[in-house]
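Participant: I'd like to go over a predicted model; first the sequence, then the structure.
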Amino acid sequence: MRRADRLFQIIQVLRRSSRPMTAAALAEEIETSRRTIYRDITDLIGQRVPITGEAGVGYVLDRSYDMPPLMLTPDEIEAIVLGSQWVAGLGDKTLASAAKDVLGKIAAVIPENLRPHIARPSVGLRPFTPPPRDDIDTNALRQAIRDDRKVRMHYCAESGEESTRIIWPVVLGYDATLRMLIAWCELREGFRHFRTDRIVSIEVLAEGNGLRKGELLRRWTRWREAQPPYAMPK
């Protein structure tokens, strides 16, 4: 790897990390030696890149540091293309359009020599059947999640039993076969997973969940990590 590419990669790794990265961890990810990482970190600091930390403790990139956002490598471009192909096949029209718009924006500003990686990528997905169609407004659900709003939901379980619940939506999950809404259910007093094709209707309420930003997601993450493998309550 060229030195310039390695320096750029160190910044990228530090930028996406929420915790201090040791030289050993950086060396393993970038596939170089710790001695090289120490030297590169010193050079970056000398170039006024705001990296703080020390050997044995780890390094952190100041969150205020900004780089030109489209200094992309061919691998990064093709990762975006692959992700966009997957999103486009999910059956969510809004996200599919957003994915196409992202590719269009990237293609408009990257150098000419990189554009073939979008027009003729070396990666691709096999065709798959999109998730079952549902009639709920996923845009409203995503906005409720962003705003930490409660939602009144009318739901039909697999057994055919119908119920109305007040939920605190956490994440709208997607895979190749279905969409799943993860939420705290006031009725069951616990986290539950609801298939969106079984949701009859939703109403986003003005009332918030009363938690600090991100706290509901952290609670769900801890709950999920404590569950037995393959546990998926519905």
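Facilitator: Great, that's in hand.

Participant: CA atoms for contacts and neighbours, from now on please.
Facilitator: OK.

Participant: what ranges do the strands span in this protein?
Facilitator: Read by DSSP state E, the chain holds these strands, from start to end of the chain: 51-54, 58-61, 149-156, 162-174, 179-185, 190-195, 199-208.

Participant: can you redo those as TSV with distance to Asp101 and mean neighbour count?
Facilitator: Rendered in TSV, the data for the strands of the chain read as follows (distance: least, CA to CA, whole Å; neighbours: other CA atoms under 10 Å):
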stretch	distance to Asp101	mean neighbour count
strand 51-54	34	15
strand 58-61	30	20
strand 149-156	28	20
strand 162-174	20	18
strand 179-185	22	21
strand 190-195	28	18
strand 199-208	27	15
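
Participant: any chance of these in JSON lines, with distance to Arg142 too?
Facilitator: Output for those, formatted as JSON lines (distance: least, CA to CA, whole Å):
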{"stretch": "strand 51-54", "distance to Arg142": "35"}
{"stretch": "strand 58-61", "distance to Arg142": "30"}
{"stretch": "strand 149-156", "distance to Arg142": "10"}
{"stretch": "strand 162-174", "distance to Arg142": "7"}
{"stretch": "strand 179-185", "distance to Arg142": "10"}
{"stretch": "strand 190-195", "distance to Arg142": "15"}
{"stretch": "strand 199-208", "distance to Arg142": "10"}
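
Participant: Let me know which of these is the nearest to Ile37.
Facilitator: Smallest distance to Ile37 across the strands of the chain (CA to CA): 10.7 Å, for strand 58-61.

Participant: Show me what the closest one is packed against.
Facilitator: Using 3 or more CA pairs under 8 Å, 6 or more residues apart in numbering; DSSP states H and E as the contact criterion, the secondary-structure elements in contact with strand 58-61 are helix 3-16, strand 51-54.

Participant: can you redo those as CSV with distance to Pro130?
Facilitator: Formatted as CSV, these follow (distance: least, CA to CA, whole Å):
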stretch, distance to Pro130
helix 3-16, 31
strand 51-54, 44
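
Participant: Which among these is found nearest to Ala206?
Facilitator: helix 3-16 (33.6 Å).

Participant: Flag every buried residue along that closest one.
Facilitator: Burial within helix 3-16, assessed by neighbour count using 16 or more other CA atoms under 10 Å, is assigned to 6-7, 10-11, 13-15.

Participant: which among those gets closest to Ala176?
Facilitator: Nearest to Ala176, judged by CA to CA, of the buried residues of helix 3-16 is Val13 at 29.1 Å.

Participant: Structure two is appended below for comparative analysis:
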Amino acid sequence: MSRAERLLQLMQQLRLHRFPVSGQALATTLGISLRTLYRDIASLQAQGADIRGEAGLGYVLKPGYQLPPLMLAEEEIEALMLGTRWVARHGDNDLAEAARHLTAKIEAVLPQKLQDYLAGAPLLVAAPRAPLPCQVDVAQIREAIRRERKLRIRYQDQQGQESQRLIWPIAIGFFEQVRIVAAWCESRQAFRHFRTDRLLAIELLAEPYPGRRQLMHQWRQVHGQPPQGY
């Protein structure tokens, strides 16, 4: 690969690590010598990249540094288009619109050759079966998750029984026809899963709940993933 490509790959590797990563690990991943890695780190630092660390201690790219528009590999373009096409077909209306805007923004900074490949990326997503009707706005649930706010819900279970719940939503699972909200339920004092098509009403509250990341960690320890059969 060219030196420019190597520097871009080095930046990408640094972006993937939140904590310091050793020079040897970076050199091995990139297939270069440690001496070359040290020179490349110095070159990136001279160009303004906020890379902290030194030989023997590891390196980390400090948050906030923005890369200039990059050349994308064909596999990266295919991954991008497959993901956005899936979201456009399977996500709620707001997510589908966001996927289309994202594609347009990325296309705008690509060279013409890659723009053409992006438009014709040869990976297609099959049309989904019609999702089960949903009476609530799923975008409001996503807002509650982002803001770590509690939701008051009215829910109807599989037997048709209705209940009022106060939940702490932490994630949404997208299946072909249904969407599942993973949440801590205050009344049950346990994690529960709620199908959005069985939600009769939701109310976004101003009251925050504590520590979504910690809750996600606890949820994964208990469930790993939403139960099958939903």
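Facilitator: Yes, it's here. Since we're looking at a predicted model, the values are computed, not measured.

Participant: Could you quantify their similarity as a TM-score?
Facilitator: Here the TM-score of the superposed chains, computed with TM-score structural alignment, normalised by the length of the second structure as the reference length, equals 0.86; 227 aligned residues with a CA RMSD of 2.4 Å.

Participant: looking at the helices and strands packed on strand 58-61 of the first structure, which is closest to Pro132 of the first structure?
Facilitator: Proximity to Pro132 of the first structure, assessed across these by CA to CA, is greatest for helix 3-16 (33.8 Å).

Participant: The closest residue to Phe128 of the first structure other than its chain neighbours: neighbouring residues, count only.
Facilitator: The spatially closest residue to Phe128 of the first structure, leaving aside those adjacent along the chain, is Ala176, at 7.0 Å (CA to CA, 6 or more residues apart in numbering). The number of residues packed near Ala176 of the first structure is 15, by other CA atoms under 10 Å.

Participant: For Ala176 of the first structure, which residues are in contact?
Facilitator: With contacts defined as CA atoms under 8 Å, 6 or more residues apart in numbering, Ala176 of the first structure is in contact with 90, 128-131.

Participant: Over in the second structure, see which of those survive.
Facilitator: When the contacts of Ala176 of the first structure are mapped onto the second structure and checked using both residues aligned by TM-score structural alignment, their matches' CA atoms under 8 Å, the preserved contacts are 90, 128-129, 131.

Participant: Just to check, Asp197 of the first structure is in contact with Thr138?
Facilitator: No. At 11.2 Å, Asp197 of the first structure and Thr138 do not qualify as touching, with contact defined as CA atoms under 8 Å.

Participant: so Ala206 of the second structure makes contact with Arg149?
Facilitator: Yes. Using CA under 8 Å as the test, Ala206 of the second structure is close enough to Arg149 to be in contact (6.3 Å).

Participant: sorry, back to before: including neighbour count and distance to Ile202 of the first structure, could the kept ones among the contacts of Ala176 of the first structure go into TSV?
Facilitator: Compiled in TSV, these are given as follows (neighbours: other CA atoms under 10 Å; distance: CA to CA, whole Å):
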residue	neighbour count	distance to Ile202 of the first structure
Leu90	22	21
Phe128	11	28
Thr129	11	26
Pro131	18	19
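
Participant: okay, which residue is most central for the second structure?
Facilitator: When the second structure is reduced to its mean C-alpha position, the nearest residue by CA atoms, centre = their mean turns out to be Gly83, at 10.6 Å.

Participant: can you give me the helices for the first structure?
Facilitator: Taking DSSP state H as the criterion, the first structure contains helices spanning 3-16, 23-30, 34-46, 74-88, 93-109, 116-119, 138-147, 215-225.

Participant: Can you redo those helices as a markdown table, where the extra columns are distance to Ile182 of the first structure?
Facilitator: What follows is those, written out as a markdown table (distance: least, CA to CA, whole Å):
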| stretch | distance to Ile182 of the first structure |
| --- | --- |
| helix 3-16 | 25 |
| helix 23-30 | 32 |
| helix 34-46 | 41 |
| helix 74-88 | 19 |
| helix 93-109 | 18 |
| helix 116-119 | 33 |
| helix 138-147 | 10 |
| helix 215-225 | 9 |
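
Participant: Skip the chain neighbours and tell me the closest residue to Gln9 of the second structure.
Facilitator: Distance criterion CA to CA, 6+ apart; nearest residue to Gln9 of the second structure, sequence neighbours excluded, is Leu30 at 7.6 Å.

Participant: if we can go back for a sec, out of the helices and strands packed on strand 58-61 of the first structure, which is closest to His117 of the first structure?
Facilitator: Each of those has some distance to His117 of the first structure by CA to CA; the shortest is helix 3-16, at 18.4 Å.

Participant: Any figure for the gap between Asp94 of the second structure and Arg152 of the second structure?
Facilitator: Distance, Asp94 of the second structure to Arg152 of the second structure, by CA to CA, to the nearest Å: 22 Å.

Participant: now swap in Ala25 of the second structure and tell me
Facilitator: Between Ala25 of the second structure and Arg152 of the second structure the distance, using CA to CA, works out to 48 Å.

Participant: what residues are up against the residue of the second structure positioned farthest from its centre?
Facilitator: Note on the second structure: the largest C-alpha distance from the chain mean falls to Arg35, namely 35.0 Å (CA atoms, centre = their mean). Residues touching Arg35 of the second structure, when contacts are defined by CA under 8 Å, 6+ apart, are absent altogether.
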